[in-house]
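A.B. asks: Sequence first, then the predicted structure, then my questions.
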Amino acid sequence: MNQKTNVCHAENTSNQTPVMLVTGSARRIGAAIVKAAHSQGYRVIIHCHRSEQDSDNLANQLNDIRANSAKVIVADLTIVNDETALDSLVKNIIESFGQLDVLVHNASRFYPSPLGSIDRAQWDELFLTNAKAPLLLSQALLPYLKQRQGCIVSLLDIHAHDRPFSNYTVYNMAKAAHRMMVQSLALEMAPEVRVNGVAPGVNILPDPTSDQAIDNEQQQNIIDAIPMRRIGQPDEIAHSVLYLVQANYVTGEIITIDGGRSLTLAGSQF
């Protein structure tokens, strides 16, 4: 785990501009959230594990717009299994700008685990990124969020509630746990800290070079099943995250952003 500072080495602790940390924010939806927050005046902490070059590029781009407004934290989320290492990560996060106002849980692993082939490694990885790390990171950062009367926003999934993906049992279970975390922490952290979630449908397609890639026919089948007749955009998720950050009387809520897909979804498919 390490921290990168991309423009200025000295910190201005008197600067009360709000600070947002987005996990897994080097690319795709996470990067869209970072850019949207930055455009509204937030200072941003970009977290990544392996996408360090993408994170640096994004931070440099934002710092060119506004100096000393974006920093990068590099950490494997397995760090939550080591209390000392987690404490060190929290220290680096807070030292980035001297405060934390918003924590966005975006980092996630997503892949199938068909019954008969489920193993402990799948269980550990999917539950770590989708449930365990969000909980323990929220707990560790709670004192700092309370100081700022801040909030947490979690990226969930429409399949985390009542409509599971077939062959994705471990992922479904992990995201369902994360959903319950949002509602549970909303009770426990109130009134100082609000906790909400955004449940995307098909708002971004898997990387075509990844093990989750889908072919053109599958993509068209997905589009045909969405009432809005298109794939969602990362910016549309970012818009909803920013709404929840600014909605001071909303907590424990989960907003579905799926173009109406939930209305047609029978489960067991994209």
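C.D. replies: Good, I have the coordinates.

A.B. asks: Going by C-alpha atoms from here, please, whenever you check contacts or count neighbours.
C.D. replies: Will do.

A.B. asks: Contacts only, for Met228.
C.D. replies: The contact partners of Met228, taken as Cα atoms under 8 Å, 6 or more residues apart in numbering, are Gly259, Gly260.

A.B. asks: So it: helix, strand or coil?
C.D. replies: Following DSSP: H, G, I helix; E, B strand; the rest coil, the label given to Met228 is coil.

A.B. asks: What distance do you get for it to Ser96?
C.D. replies: Distance from Met228 to Ser96, counting by Cα to Cα, to the nearest Å: 41 Å.

A.B. asks: for the one helix or strand Thr84 maps to, packing partners?
C.D. replies: Element membership of Thr84, judged by DSSP states H and E, is helix 83-97. Applying 3 or more Cα pairs under 8 Å, 6 or more residues apart in numbering; DSSP states H and E, one finds that helix 83-97 contacts strand 70-74, helix 133-147.

A.B. asks: try this one side by side with the last:
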Amino acid sequence: MSTLFDLNTKQSSKDSITQANPSPVILVTGGAKRIGAQIIKSAHANGYSVIVHYHQSQAQANELVDVLNSIRANSAAAIQASLDIINNPPALQSFAQQVINIFGRLDALVHNASRFYPSPIGQITHSTWNELFLTNAKAPLMLSQAFLPYLKDANGCIVSILDIHANAKPFNRYTVYNMAKSAHQMMVQSLAIELAPNIRVNGVAPGVNVFPEADSDQAISKPLQSKIVASVPLKKEGTPIDIAQTVIFLLTAKYITGQIIAVDGGRSLTLQGGDAG
């Protein structure tokens, strides 16, 4: 990932959106596509002002912001940054401040950005370790810390998108990813205790809700996809909407913290680890 800090924001107009924003505000990392984009859309439909974080998906982020602002003016913005800003404290502080400057507050932080690809033993490199742990463990923790005072002021919440494989059900040949997601899961449980009673922290663990894009380095073969879907008790692939609905529930569930909800069609009940369980 780039070591450069590069931040751009897009709003519906050149004017700054007032800081006296009456709507709750949510920031979703990796919010331009797929599950992240659906969380953004669902939160917006539920009255949130939304901030779409993206790294490289500028066109998708801007298109999403334009659509949402056409529905409700000055309700959506996009912000660009590589997650490795967490390794540069001044850059991270600047990012946090620019996020707050968009709407003047932050009520919810959703950790969705992630890298996912195999790391078979014998081929694991420091680069693989650093990237997978950065996106799946270190960035969620450091971003949570950076936004802590704003979330505390709002009595807000943090929701992490995890993985059913993080809970002692490792996905074969994905050792580093499994380790990183397990660390992220422990972050959720640890912060739920430490940040109570002011901030609630929960997680959503997808199962087979959206496969990686076929032309990406995260792709899973069609035969393996079919095998995985066949292992799901509900016998079908879930959707990003299933994840987004659960996130929205957790945003409003005032007496739930430290919980991880599996949204997996029952797969975690029969999953034993390996390729398809």
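C.D. replies: That came through fine. Only a predicted model underlies this, so the values are computations on that prediction, with no experimental measurement involved.

A.B. asks: about what we covered before: okay, the helix holding Thr84 of the first structure sits on what stretch of the second structure?
C.D. replies: Per the alignment by TM-score structural alignment, helix 83-97 of the first structure matches residues 89-103 in the second structure.

A.B. asks: if we look at that stretch, which residues are touching it?
C.D. replies: Residues from elsewhere that reach stretch 89-103 of the second structure (Cα under 8 Å, 6+ apart): 5, 7, 16-21, 25, 49, 51, 77, 79, 81, 85-86, 106, 143, 146-147.

A.B. asks: try stretch 173-191 of the second structure
C.D. replies: Taking Cα under 8 Å, 6+ apart as the rule, stretch 173-191 of the second structure contacts 116-121, 128-129, 132-133, 136-137, 140-141, 160, 162-163, 165-167, 170-171, 201-203, 258-259.

A.B. asks: which among those residues end up buried?
C.D. replies: Applying a neighbour-count criterion of 16 or more other Cα atoms under 10 Å, the buried members of these are 116-119, 128-129, 132-133, 136-137, 140-141, 160, 162-163, 165-167, 170-171, 201-203, 258-259.

A.B. asks: Going along the chain, name the strands of the stretch 1-150 of the first structure.
C.D. replies: Counting by DSSP state E, counting those that start in this stretch, the stretch 1-150 of the first structure has strands at residues 2-5, 19-22, 43-48, 70-74, 102-105.

A.B. asks: quick revisit: against the second structure, what's the mean shift for the helix holding Thr84 of the first structure, could you check?
C.D. replies: Its aligned residues in the second structure lie a mean 0.4 Å from helix 83-97 of the first structure after superposition (mean Cα distance after the TM-score superposition for the first structure).

A.B. asks: Buried subset of the contacts of stretch 89-103 of the second structure, written for PyMOL?
C.D. replies: This is how PyMOL selects the buried members of the contacts of stretch 89-103 of the second structure, with burial counted by 16+ other Cα under 10 Å:
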select buried, resi 5+7+17+25+49+51+77+79+81+85+86+106+143+146+147
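
A.B. asks: Distance-wise, check the residue mapped onto Ser39 of the first structure from the second structure relative to Ser216 of the second structure.
C.D. replies: Aligned counterpart of Ser39 of the first structure in the second structure: Ala45 (TM-score structural alignment). To Ser216 of the second structure, Ala45 of the second structure is 30 Å away according to Cα to Cα.

A.B. asks: between these two, which one's more packed in?
C.D. replies: Higher neighbour count among Ala45 of the second structure and Ser216: Ala45, with 13 against 9, using other Cα atoms under 10 Å.

A.B. asks: centroid residue for the second structure?
C.D. replies: With distances taken as Cα atoms, centre = their mean, the residue of the second structure nearest its centroid is Asn112 (0.9 Å).

A.B. asks: Which residue in the first structure aligns with it?
C.D. replies: By TM-score structural alignment, Asn112 of the second structure lines up with Asn106.

A.B. asks: Hmm, Ala133 and its match touching each other?
C.D. replies: No. Using Cα atoms under 8 Å as the test, Asn106 of the first structure is too far from Ala133 to be in contact (10.9 Å).

A.B. asks: The equivalent of Ala196 of the second structure over in the first structure - how many residues pack around it?
C.D. replies: Per TM-score structural alignment, the equivalent position to Ala196 of the second structure in the first structure is Ala190. By other Cα under 10 Å, the residues close to Ala190 of the first structure number 15.

A.B. asks: Would you mind finding the match for Glu63 of the second structure in the first structure?
C.D. replies: In the first structure, the residue equivalent to Glu63 of the second structure is Asn57, according to TM-score structural alignment.

A.B. asks: how near is its match to Pro164 of the first structure?
C.D. replies: Distance from Asn57 of the first structure to Pro164 of the first structure, by Cα to Cα: 36 Å.

A.B. asks: Ok, Asn63 of the first structure next?
C.D. replies: 41 Å.

A.B. asks: Glu253 of the first structure too?
C.D. replies: 20 Å.

A.B. asks: do the same with Arg43 of the first structure
C.D. replies: For Arg43 of the first structure, the distance to Pro164 of the first structure - Cα to Cα - is 36 Å.

A.B. asks: do Gly267 of the first structure as well
C.D. replies: 6 Å.

A.B. asks: I'd say Val44 of the first structure and Lys71 touch.
C.D. replies: Yes. Assessed by Cα under 8 Å, Val44 of the first structure is found in contact with Lys71 at 6.5 Å.
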